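In: Sequence first, then the predicted structure:
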Amino acid sequence: MSVTTIDGQSFRQAALGAGATTLVEFGAKWCPPCKVLLPILDELQQEEGERVTILQVDCDESPELASEYGVMSMPTVIVFHNGEPVDKFIGLRPKDVYQQAIARYAE
């Protein structure tokens, strides 16, 4: 299982209805830090399995969604727990930052 790319249309069901804990990465295909982050998130999805759902939103293709969640720079990872945003990481962060967020919110 790897990171799934979603758009504004599928966001509500995919991100908010995905389960208890979801990480959503807001980025773009042309963004160098986003390209570095994607393999880290893929790895996390493999390691965490069913405990967390990790999704990706392309800000160029879904600007209204990025605006709705206050995404001003990329990458931004927003942690949703039970459909509510509970944490936000702006910029490229080490893998353990995301692991700690998963551990904090995943059941």
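Out: Yes, it's here.
In: contacts, neighbours, all on C-alpha from now
Out: Will do.
In: quick one: contacts for the nearest residue to residue 40 once chain neighbours are set aside?
Out: Ranked by Cα to Cα, 6 or more residues apart in numbering and with sequence neighbours excluded, the top spatial neighbour of residue 40 is residue 95, at 6.4 Å. The neighbours of residue 95, taking Cα atoms under 8 Å, 6 or more residues apart in numbering as the test, are 40, 41, 44.
In: Wasn't the second one part of a helix?
Out: Yes - inclusion of residue 41 in a helix is indicated when DSSP: H, G, I helix; E, B strand; the rest coil is applied.
In: Comparison target below:
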Amino acid sequence: MSAALDVTDATFNEEVLGSDKPVVIDFWADWCGPCRQMAPIVDEVATELGERVKFVKINVDDSPATARSFGIRSIPTFAVVRDGETFHQFAGSRPKASFKAEVEKVLD
């Protein structure tokens, strides 16, 4: 089971924009090898930082409107949203320490 919540175009506003803490969005797809590679890393960091940050996953094939609104051109792409605004965005597969450091930028 994933530590990140699955979100769709229909639930995005409530789960992400309505969140009382920063949200890390993982834009991914089933067919994406690097996305599958990042999934356990995202889950580990979500477990470690879950009290301070909410983690959600959006399948770009199932929720294209949200992916378009963020200008997603490649996956995996991660966006950090705080108070309804995109605070930070980064793309690509990376080691856990690097991923966690990117997420922690929003916490400082």
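Out: Done, it's in. This one's a predicted model, so the numbers in the text were calculated from it and none came from an experiment.
In: coming back round to it: buried ones among the contacts of residue 95 of structure 1?
Out: 40, 41, 44 (16 or more other Cα atoms under 10 Å).
In: How much space separates the second one from residue 86 of structure 1?
Out: Noted for residue 41 of structure 1: a distance of 18 Å to residue 86 of structure 1, by Cα to Cα, to the nearest Å.
In: Now do the strands in structure 2.
Out: 5-6, 23-28, 54-59, 77-82, 85-91 (DSSP state E).
In: which other helices and strands contact the first one?
Out: Same thing as strand 5-6 of structure 2. Applying 3 or more Cα pairs under 8 Å, 6 or more residues apart in numbering; DSSP states H and E, we find strand 5-6 of structure 2 packed against strand 54-59.
In: And the residue nearest the centre of structure 2?
Out: Nearest residue to the geometric centre of structure 2 (Cα atoms, centre = their mean): residue 25, 1.9 Å.
In: Just confirm that residue contacts residue 53, I think it does.
Out: No - with contact defined as Cα atoms under 8 Å, residue 25 of structure 2 and residue 53 do not form a contacting pair (10.5 Å).
In: rewinding a little: would you turn the strands of structure 2 into a markdown table with distance to residue 66 of structure 2?
Out: Below are these laid out as a markdown table (distance: least, Cα to Cα, whole Å):
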| stretch | distance to residue 66 of structure 2 |
| --- | --- |
| strand 5-6 | 13 |
| strand 23-28 | 9 |
| strand 54-59 | 8 |
| strand 77-82 | 12 |
| strand 85-91 | 13 |
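In: Deepest in the core, which of those strands is it.
Out: Using mean count of other Cα atoms under 10 Å, the stretch among those with the largest mean neighbour count is strand 23-28, at a mean of 25.
In: Mean deviation, it versus structure 1?
Out: By mean Cα distance after the TM-score superposition for structure 1, the fitted strand 23-28 of structure 2 averages 0.5 Å away from its aligned residues in structure 1.
In: Count the residues that sit near residue 36 of structure 1.
Out: When neighbours are defined as other Cα atoms under 10 Å, residue 36 of structure 1 has 12 of them.
In: same question, residue 98 of structure 2
Out: Using other Cα under 10 Å, residue 98 of structure 2 has 11 neighbouring residues.
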